[in-house]
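Participant: pasted the sequence and its predicted model underneath.
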Amino acid sequence: MNRLYFIPVILISFLISSCGKGDDEEYLELTGNLEAVTVTVSNKTAGTIIKLMADEGFKAEKGDTLAIIDTEALLLQLQQARANREAIQAQFLLLKNGARKEDIAQAESIYKQTEAAYKTSLTDLQRIEALLQSGSVTQKQFDDIQLVTETRRLQMASALENLNKLRSIARPEELMQAKARLDQAVAAEEIIAKSYRDCFILSPVSGYISKSFFEEGELVQPGTALFKVTNLDNIELIVYPEQTHIGKIQINDRADIMIDSFPDKTFKGKIVYISPEAEFTPKNIQTKEERSKLVFAVKIAVENNQNQLKSGLPADARIYLK
C-alpha cells in the first residue's frame, strides 16, 4: 500500500515579503521552505523479507524491486490454481465445441465391436442352452457363457452411452454452469497470482530511498511501512503571502528561486497552486502580531533536474507579477 504525502518540514514562510520593480517588471519577494514528494512504500502480504535490494540513499527508478518477501508457499498455491484452471478450461472447451470427428469415429468403432461381441455371445448362449437341456453340457459351462454374455451386453451399453454423449450437443444450462466454474477458477488463480506479485516490493516513483525500516529475515505484516522514497524531481517551495498581495499572484506566474547553498545560481519555477482559503500564519512564527495575520499558501514548482535541491532547505522566491 503506497501512501503519497508531503514531509512536514518546517512549512514556514517568514512573511518577510517585499514588492519591487525592475526592468519595468513588478515582482514580489517571499521566503519559504522546499518540500519534496515522499511516498511510503508498504507491503500488501505477510511474510519474511528474504531479500533487500535497496538501502538508504539508493537511487530507485519507478518499478525497481526494493525487496522480496518469501514466495515459496504462494508459488505452490499458484501452480495448483493454474493446473485446476487449465483442467476446468479444457472441460469447458470440450463441452462448448463438442467432440472431434475422430473421437466420434473411434466411439462408433468401439460400439460396433462390443455389439458384435455381444451378438456372438448371445448366439453361443442360445446354443449352449439347447445342449444343456439335452445333457451335452454341464450347468457350469452354461453359467460361464451366460456371464460372458451379460458382461458383453454391459460393455455394449456403455459404449453406446459414450457414443451418444459425444454426439449430443450441450444444453445452454450446462454451458452456463461450465462457464461459471471456469470464471471461478480464473478468479481464484488471479487472486493468488496477485498475492505472489505483491511479494515483490516495487518503487512506485523514481527517487531516493530516504528511509528503510526493516532488515532481511524480519517478519512483516500487511500494511507495514518498509521504505520511504523521496522524489526530488518534483520539488516545491511553499510560501505564504499576505492577503494584500494574494490578488496579484496567478497560476503559472514565473518565479526565480535563490538558495544560500548555491549563491551564484538561480533556479526557475512557476506558481502551480494558490490556496482558496486564508489561514493564520503558521505557529512557528515568533511574534503574536505576525501569527495573527491572514495569509494564503502558495506552491511554486521548482526545476530540479540535477537533484541539487533538497527537502527542507530555506529558499527565497521572486515572483514576477503580470
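Facilitator: Ah, there it is.
Participant: please make it C-alpha for all contacts and neighbour counts, starting now.
Facilitator: Noted.
Participant: so for the helix or strand where residue 78 lies, what gets flagged as buried?
Facilitator: Assigned by DSSP states H and E, residue 78 falls within helix 72-97. By 16 or more other Cα atoms under 10 Å, the buried positions in helix 72-97 come out as 74-75, 78, 81-82, 84-85, 88-89, 92, 95-96.
Participant: give me the distance between it and the centre of its chain.
Facilitator: Relative to its parent chain, helix 72-97 has a centroid offset of 21 Å by Cα atoms, centre = their mean, to the nearest Å.
Participant: dump the buried residues of helix 72-97 into CSV; add distance to residue 121 as well.
Facilitator: Shown next, in CSV, are the buried residues of helix 72-97 (distance: Cα to Cα, whole Å):
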residue, distance to residue 121
74, 57
75, 56
78, 53
81, 48
82, 48
84, 44
85, 45
88, 41
89, 42
92, 39
95, 36
96, 39
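Participant: which of those lies closest to residue 46?
Facilitator: The nearest member of these to residue 46, counting by Cα to Cα, is residue 74 at 11.1 Å.
Participant: so for that closest one, what's the nearest residue that isn't a sequence neighbour?
Facilitator: residue 196 (5.8 Å; Cα to Cα, 6 or more residues apart in numbering).
Participant: before we go on, here's another structure to hold up against the first:
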Amino acid sequence: MKMLKVFLIISASLLIFGCSNGDEIKFIEASGTIESTNIIVSSRNAGNIQTTNFIEGDKVKVGDTIIIIDHELLDIQLQQAIAGKDAVEAQLKLMLAGARIEDINQAVQNLKQAKVNYETAEKDKIRLQNLYDSHSITQKQYEDALARYDLMTAQYNSAQENFNKVKMIFRKEEIDQAKANLNKAIAGVDLLKKNIRDSYVVSPINGFLVKTYVERGETVTPMSSLFKVADLDVVELVIYVSEEELGYVKLGQKAEVTIDTY
C-alpha cells in the first residue's frame, strides 16, 4: 500500500484581502491547486482478478471489498494442510496417551496364541520330516507341514512385532519432535488462511475510488497496483503568491476561493 499526495485535476483562484498603509485595500489574486492524500493499494497474492465490486468514482468505506483475486488453488492447499495437521495432531495424542490397557492385554493374548501355534507347527514339522525320510508319508503331506510351519512362523513374528509396538514408550525427544511438527503444520494452515484473506482486497480508508489499474480476468503478481483511493474529506489548497505581494498576506486573513470549471 502506497500513500502519497497528488494534485487533483482541479484549479483554484484565491482572492486575498490584504491591507496596506492607510485605508487602502489591496486585492491579490493567485492561482493554485487542491491536493488530497491518495492511497495506492497493491496485491499481496498472485492470481487472476475474479471480481471487481466498484467502478471509478464510487464512494467507498474502509473495509469495503474492492477486488477479489481467485483463490481456488489456495482453498485446495488449505484443505490438504488441515488434513495433514489433523494427522500430526492425532499421532501426538497417541504418543502422549500411550496404549490402552485393553490393547496391551489383547496383544499379549495374541502373542501367546501365536507362540503356541508356532511351537506346535515346529514339532509337526520335525515329526513329519522323520516320517518323510522313512517314506511313511507322501511328499504332499510333508510339504503341507512345511507350509503350515512357515505360516505359523510369520504369524508369530507379526504378533511379536505388534506387541513391541503396543508396549513401546516414546522418548522425550520423539515427543518434542512430534510437537514441533504439529506447530509447523498449524503455522502452515494459518499462513494459507491469511493468503486467502489477502485475496479479498479492501479499501484502507473512507473516500472515493479514483483509479483502477486492473480488469476482471487479468493476472496480477505480488506488488501489482490494483486501485487508488482518495480521501476528499480533508484537502489542502496550495496557492502561489509573488514575492512583491507576499508582504500583504497575513496569518488569519480572510480569503475567497473560486473553482474554475471547464
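Facilitator: Looks like it came in fine. What you see is a predicted model; the values in this text were computed from it and never measured.
Participant: returning to what we had before: check the mean deviation of the next helix or strand after the helix holding residue 78 of the first structure from the second structure.
Facilitator: Note on helix 72-97 of the first structure: by DSSP H and E, the next helix or strand toward the C-terminus is helix 101-134. Once fitted to the second structure, helix 101-134 of the first structure is off its aligned match by 3.1 Å on average (mean Cα distance after the TM-score superposition for the first structure).
Participant: residues touching residue 124 of the first structure, list them.
Facilitator: With contacts defined as Cα atoms under 8 Å, 6 or more residues apart in numbering, residue 124 of the first structure is in contact with residue 145.
Participant: any figure for the gap between it and residue 116 of the first structure?
Facilitator: 12 Å (Cα to Cα, to the nearest Å).
Participant: check which element follows the helix or strand where residue 195 of the second structure lies along the chain.
Facilitator: Under the criterion of DSSP H and E, residue 195 of the second structure resides in helix 172-198. Towards the C-terminus, the helix or strand next in line after helix 172-198 of the second structure, according to DSSP H and E, is strand 200-202.
Participant: what's that following strand packed up against?
Facilitator: With contacts taken as 3 or more Cα pairs under 8 Å, 6 or more residues apart in numbering; DSSP states H and E, strand 200-202 of the second structure sits against strand 65-69.
Participant: so the strand it packs on versus helix 172-198, what angle?
Facilitator: Using axes from the mean of the first three to the mean of the last three Cα atoms, to 10 degrees, the direction of strand 65-69 of the second structure lies 120 degrees away from that of helix 172-198.
Participant: give me the mean distance between strand 65-69 of the second structure and the first structure.
Facilitator: So strand 65-69 of the second structure averages 1.3 Å relative to the first structure (mean Cα distance after the TM-score superposition for the first structure).
Participant: give me the contacts around that strand.
Facilitator: 45-54, 199-203.
Participant: drop anything exposed from those residues.
Facilitator: 45-52, 199-203.
Participant: quick check, nearest of the residues you listed to residue 221 of the second structure?
Facilitator: For those, the nearest to residue 221 of the second structure is residue 46 (4.2 Å; Cα to Cα).
Participant: which residue in the first structure aligns with the closest one?
Facilitator: When the first structure is aligned by TM-score structural alignment, the residue opposite residue 46 of the second structure is residue 46.
Participant: mind listing what the residue nearest to its match when sequence neighbours are not counted touches?
Facilitator: Excluding the flanking residues, the one nearest residue 46 of the first structure by Cα to Cα, 6+ apart is residue 221, at 4.5 Å. Contact partners of residue 221 of the first structure, counting by Cα under 8 Å, 6+ apart, are 43-47.
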